[in-house]
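[1] Predicted model and sequence below, questions to follow.
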Amino acid sequence: MERPTLAGRTLKFAVLTAIVLAVLYPFGLAVGTSLTGREESIANGGSYVLLPSHPSLDAYRLVLSGGQVTRAVLISIGITVTGTALSLLCTVFLGYALSRRGMLGGKPILLMVLATFLFTPGMIPTYLTVKELGLLDTYQALIVPVLLNAFNVVVVRSFFQSLPDELFEAARMDGCSEWRMMWRIAIPLSKAVIAVVGLFYAVSYWNTFFNAILYINDPTKHPIQVVLRQYIFRGSGQAGADVAIVRDLPAASVQMAVLIIALVPILLAYPFLQKYFTKGVLTGAIKG
């Protein structure tokens, strides 16, 4: 391939820079506004501030002072950790079972999984099922209906099928059971796909919003995304017991503080998962 010209490299740099700025600017605006004090907010007409001259953490102290936001964050963390662990466990087990040749009932089960791509359950049947199971107003209602994702099952199954059959044949000759082959061979060689699927599940559970509104009627059980909506649309001074204190802070600062708190956990998860991506790729490169 020919080396790109100076004009081509300059154009690529300009385009990538514009994309990065377009992504970072709204995030920087949210962070800057969350650090803005009352006086500076009034001086700017109550609008958003990118670089506050006197940053203040008062908005964060308020929303993390043990009130509604703190409780919602803890609820979301619990749902995300528990739901992701259970979903990964079920997805890996089902994906591995469907990837093995000769599994009893494997084809009918696979057809059932693939059929969900064409025939998705509606909102009313799903709600009635959750109600009949007695899961309304429980945290299980935010996990059980979305425990398995058909797309993730197919992805994990395809990755397991791509592993060399010679490894499993050698293990079987050494007396390994299917259970041991899955834990000792398939899963260690599949860290990359498991990390990606785990991230998909974690983001989905952390961003739980519609199901929470649909199944949870008790405001004390709402996750962070529902509370964030309350702060944004109802006004930061109308969220529970914090009314009297919030009036001493700019509404936009409190709203953006809640927004940043809702974003940070997922942003922090990426660096820790990146090393598993790298390990999975390196292992996959030498697994044959």
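    Thanks, I have the structure now.
[2] okay, CA-based contacts and neighbour counts for the rest of this
    OK.
[3] Helices of the stretch 101-250 of the chain, residue ranges please.
    Taking DSSP state H, counting those that start in this stretch as the test, the helices found in the stretch 101-250 of the chain are 106-118, 123-132, 150-162, 165-173, 178-181, 191-206, 210-215, 224-234, 243-246.
[4] Out of the ones you listed, which one sits most buried?
    helix 191-206 (a mean of 20; mean count of other Cα atoms under 10 Å).
[5] So which residues make contact with that one?
    Applying Cα atoms under 8 Å, 6 or more residues apart in numbering, the contact partners of helix 191-206 are 76-77, 79-81, 83-84, 87-88, 92, 142-143, 152, 155-156, 159, 225, 266, 273, 276-281.
[6] redo that, cut-off 6 Å
    With contact meaning Cα atoms under 6 Å, 6 or more residues apart in numbering, helix 191-206 is reached by S76, T80, T84, F277, G280.
[7] Next: stretch 277-288.
    Contacts to stretch 277-288, defined as Cα under 6 Å, 6+ apart, come from residues K191, A192.
[8] if we go to 7 Å?
    The contact list for stretch 277-288 (Cα atoms under 7 Å, 6 or more residues apart in numbering) reads P164, L189, S190, K191, A192, A195.
[9] That one: which residues count as buried?
    Across stretch 277-288, burial judged by 16 or more other Cα atoms under 10 Å covers F277, K279, G280, V281, T283, G284.
[10] Please report how far the third one lies from L263.
    Using Cα to Cα, to the nearest Å, G280 is found at 26 Å from L263.
[11] Ok, the first one next?
    In this structure, F277 lies at 22 Å from L263, with Cα to Cα as the measure.
[12] For P55, give me its contacts.
    Listed by Cα under 7 Å, 6+ apart, the contact set of P55 reads L35, T36, G37.
[13] quick one: which of these is most hemmed in?
    Comparing the contacts of P55 on neighbour count, T36 comes out first with 30 neighbours (neighbours: other Cα atoms under 10 Å).
[14] Using the three-state scheme, assign it.
    Classification of T36 by DSSP: H, G, I helix; E, B strand; the rest coil places it in coil.
[15] wait, it sits on S253?
    Yes. The pair T36 / S253 is scored as a contact, 6.2 Å apart, by Cα atoms under 7 Å.
[16] Relative to K12, which of the contacts of helix 191-206 is nearest.
    Checking the contacts of helix 191-206 against K12 with Cα to Cα, the nearest one is F277 at 26.8 Å.
[17] which of the residues in the helix or strand containing that closest one are buried?
    Assigned by DSSP states H and E, F277 belongs to helix 251-286. By 16+ other Cα under 10 Å, the buried positions in helix 251-286 come out as 251-262, 276-277, 279-281, 283-284.
[18] alright, now check it against this:
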Amino acid sequence: MTGTAQRTPGRRGVPTTPGRRGRRPGESRGYRVFQVVNGIVLTAVVVVTLYPFVTIVARSLSDEAYIISGQVNLVPRGFDLTAYRLVTSDAMFWTNYRNTVVYTVVATVISLVLTTCYAYVLSKHRLRGRGALVGVALFTMFFTGGLIPNYVLITSLGMKNSIWAVVLPNAINVFNLLVMKAFFESLPAELEEAAAVDGLNTYGILLRIVLPLSKAIIATMVLFYAVSFWNSWFTAFLYLDRQELLPVTVYLRNLIAGATGAGSAGVVPDADAVQAAATLQSVTIVLTTLPILAVYPFLQRFFVSGVLLGAVKG
């Protein structure tokens, strides 16, 4: 009929008027409430996460008098770089810093090579003995030989006071291994079959087909291993006795121990000395975390995609 809007049956028999868009689930009141609550929760998590680090940065840039009086929170008071000059003028700090860079690079390369090879082998379901290899990896994930047997083993192998005592004992992280294995299993098998038909052997397939398609997971593993080795201190503290071989994390640990050692020994430490030590700790923490903060933004895209691809098998 002319001039009369024709009503047509909508979803579940509910009539709708032409030209009027139905409300999508994403535009419902409940979804908008969820978005608001989700935004508030995530903002709170960001604030709680950033608060300690921002406070450490503020303390490292503040005058010691304001720190002693407790007036430094999120904003530096009495801008002062004396603590930075004291730390950076210490030759041992730079020696330990260089050691950390060397240990991290060497350990990450070794771990990445071993994890990639092991994960690629475990991703082949037709491999004989695959279950035993997976079992060995999982067993080491839940059970270890203990601190004393590990110390005796490293010492008997002649690796004490050497770089190998730091980079070899934790060369393969089982969690990273399983994530990488899941990623390799998600790759299409037809690609490797076609490469085999073209004459490539196993190593050629891995180097020329699999690895170029695995940039995301490789970047993720690099980030995982690099952060782990960069922050590690107990292994070096256990196996390295010479000061010039220690990483910067042990240097930081010694600063913290020096600030709290007098109190733990039953001697009341001077408040000014404790605050000065706390300032040096703040400076060392900032200088130690700067490389990770500088590298992470460039690897974040690969990090997120790599974890998703490796954790969910399509």
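    Looks like it came in fine. All values reported here derive from a predicted model rather than from experimental measurement.
[19] After superposition, what's the TM-score here?
    Overlay of the two chains. TM-score (TM-score structural alignment, normalised by the length of structure 1): 0.84; 274 aligned residues with a Cα RMSD of 2.9 Å.
[20] related to what we said a few turns ago, any chance of the buried residues of stretch 277-288 of structure 1 in a markdown table, plus distance to I109 of structure 1?
    Below are these laid out as a markdown table (distance: Cα to Cα, whole Å):
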| residue | distance to I109 of structure 1 |
| --- | --- |
| F277 | 30 |
| K279 | 32 |
| G280 | 28 |
| V281 | 30 |
| T283 | 30 |
| G284 | 28 |
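[21] What's L287 of structure 2 aligned with over in structure 1?
    By TM-score structural alignment, L287 of structure 2 lines up with I261 in structure 1.
[22] Could you tell me how far that match is located from P52 of structure 1?
    19 Å.
[23] now stretch 174-187 of structure 2: which residue numbers in structure 1?
    Going by TM-score structural alignment: stretch 174-187 of structure 2 matches residues 150-163.
[24] roughly how far is the matching stretch from the heart of the chain?
    Relative to the mean C-alpha coordinate of its chain, stretch 150-163 of structure 1 is positioned 20 Å out (Cα atoms, centre = their mean, to the nearest Å).
[25] Which of the helices of the stretch 101-250 of structure 1 sits closest to T5 of structure 1?
    Smallest distance to T5 of structure 1 across those (Cα to Cα): 35.7 Å, for helix 191-206.
[26] Could you check how far the closest one is from the centre of its chain?
    On the basis of Cα atoms, centre = their mean, helix 191-206 of structure 1 sits 7 Å off its chain's mean C-alpha point.
[27] again, but for stretch 213-223 of structure 2
    Relative to its chain's centre, stretch 213-223 of structure 2 lies at 13 Å (Cα atoms, centre = their mean).
[28] Would you point out which residue is most central in structure 1?
    By Cα atoms, centre = their mean, structure 1 has its centre lying nearest to V203, at 0.7 Å.
[29] where's the equivalent of it over in structure 2 relative to V105 of structure 2, distance?
    With the correspondence set by TM-score structural alignment, V203 of structure 1 lines up against V227 in structure 2. Plainly put, V227 of structure 2 is 11 Å away from V105 of structure 2 if you go by Cα to Cα.
[30] Could you do G131 of structure 2 as well?
    Distance, G131 of structure 2 to V105 of structure 2, using Cα to Cα: 32 Å.
[31] Over to T82 of structure 2?
    Per Cα to Cα, T82 of structure 2 is found 31 Å from V105 of structure 2.
[32] do the same with Q35 of structure 2
    Q35 of structure 2 sits 42 Å away from V105 of structure 2, going by Cα to Cα.
[33] Of these two, give the one with the bigger neighbour count.
    V105 (18 against 13).
[34] The residue nearest to V167 of structure 2 when sequence neighbours are not counted: how many residues sit nearby?
    Nearest residue to V167 of structure 2 in three dimensions, chain neighbours excluded: A107, at 4.6 Å (Cα to Cα, 6 or more residues apart in numbering). If you count neighbours by other Cα under 10 Å, A107 of structure 2 ends up with 25.
[35] With R126 of structure 2 instead?
    9.
[36] how about it, what does it touch?
    Contacts for R126 of structure 2 (Cα under 7 Å, 6+ apart) come out as none.
[37] cool, I256 of structure 2 as well?
    Q281.
[38] go with 10 Å
    Shown in contact with I256 of structure 2 (Cα atoms under 10 Å, 6 or more residues apart in numbering): V250, V274, A277, A278, L280, Q281.
[39] got it, and Y231 of structure 1?
    Neighbouring residues of Y231 of structure 1 by Cα under 10 Å, 6+ apart: V69, Q225, G237, Q238, A239, A251, A252, V254, Q255, M256, V258, L259.
[40] Can you tell me how far T91 of structure 1 is from Q274 of structure 1?
    T91 of structure 1 sits 21 Å away from Q274 of structure 1, taking Cα to Cα as the criterion.
[41] With T220 of structure 1 instead?
    35 Å.
[42] do the same with I266 of structure 1
    I266 of structure 1 is 13 Å from Q274 of structure 1, by Cα to Cα.
[43] Next: E166 of structure 1.
    Applying Cα to Cα, the value for E166 of structure 1 to Q274 of structure 1 is 29 Å.
[44] same check, this time on V31 of structure 1
    Counting by Cα to Cα, the separation of V31 of structure 1 from Q274 of structure 1 is 25 Å.
[45] What of T120 of structure 1?
    Distance from T120 of structure 1 to Q274 of structure 1, counting by Cα to Cα: 33 Å.
[46] again with A59 of structure 1
    32 Å.
[47] Same check on P125 of structure 1?
    Distance from P125 of structure 1 to Q274 of structure 1, counting by Cα to Cα: 39 Å.
[48] Also E169 of structure 1?
    Distance, E169 of structure 1 to Q274 of structure 1, using Cα to Cα: 32 Å.
[49] Just to check, L240 of structure 2 is in contact with V166?
    Yes. Here L240 of structure 2 reaches V166: they are 8.6 Å apart, a contact under Cα atoms under 10 Å.
[50] When these two are compared, which one has more neighbours?
    Neighbours per residue (other Cα under 10 Å) separate L240 of structure 2 from V166, with V166 holding more: 28 against 20.
[51] Distance of that one relative to P291 of structure 2?
    From V166 of structure 2 to P291 of structure 2 the distance is 20 Å (Cα to Cα).
[52] so which of the buried residues of stretch 277-288 of structure 1 would you say is closest to D137 of structure 1?
    Out of the buried residues of stretch 277-288 of structure 1, the member with the shortest distance to D137 of structure 1 (by Cα to Cα) is F277, at 36.8 Å.
[53] Sweet, I'm off.
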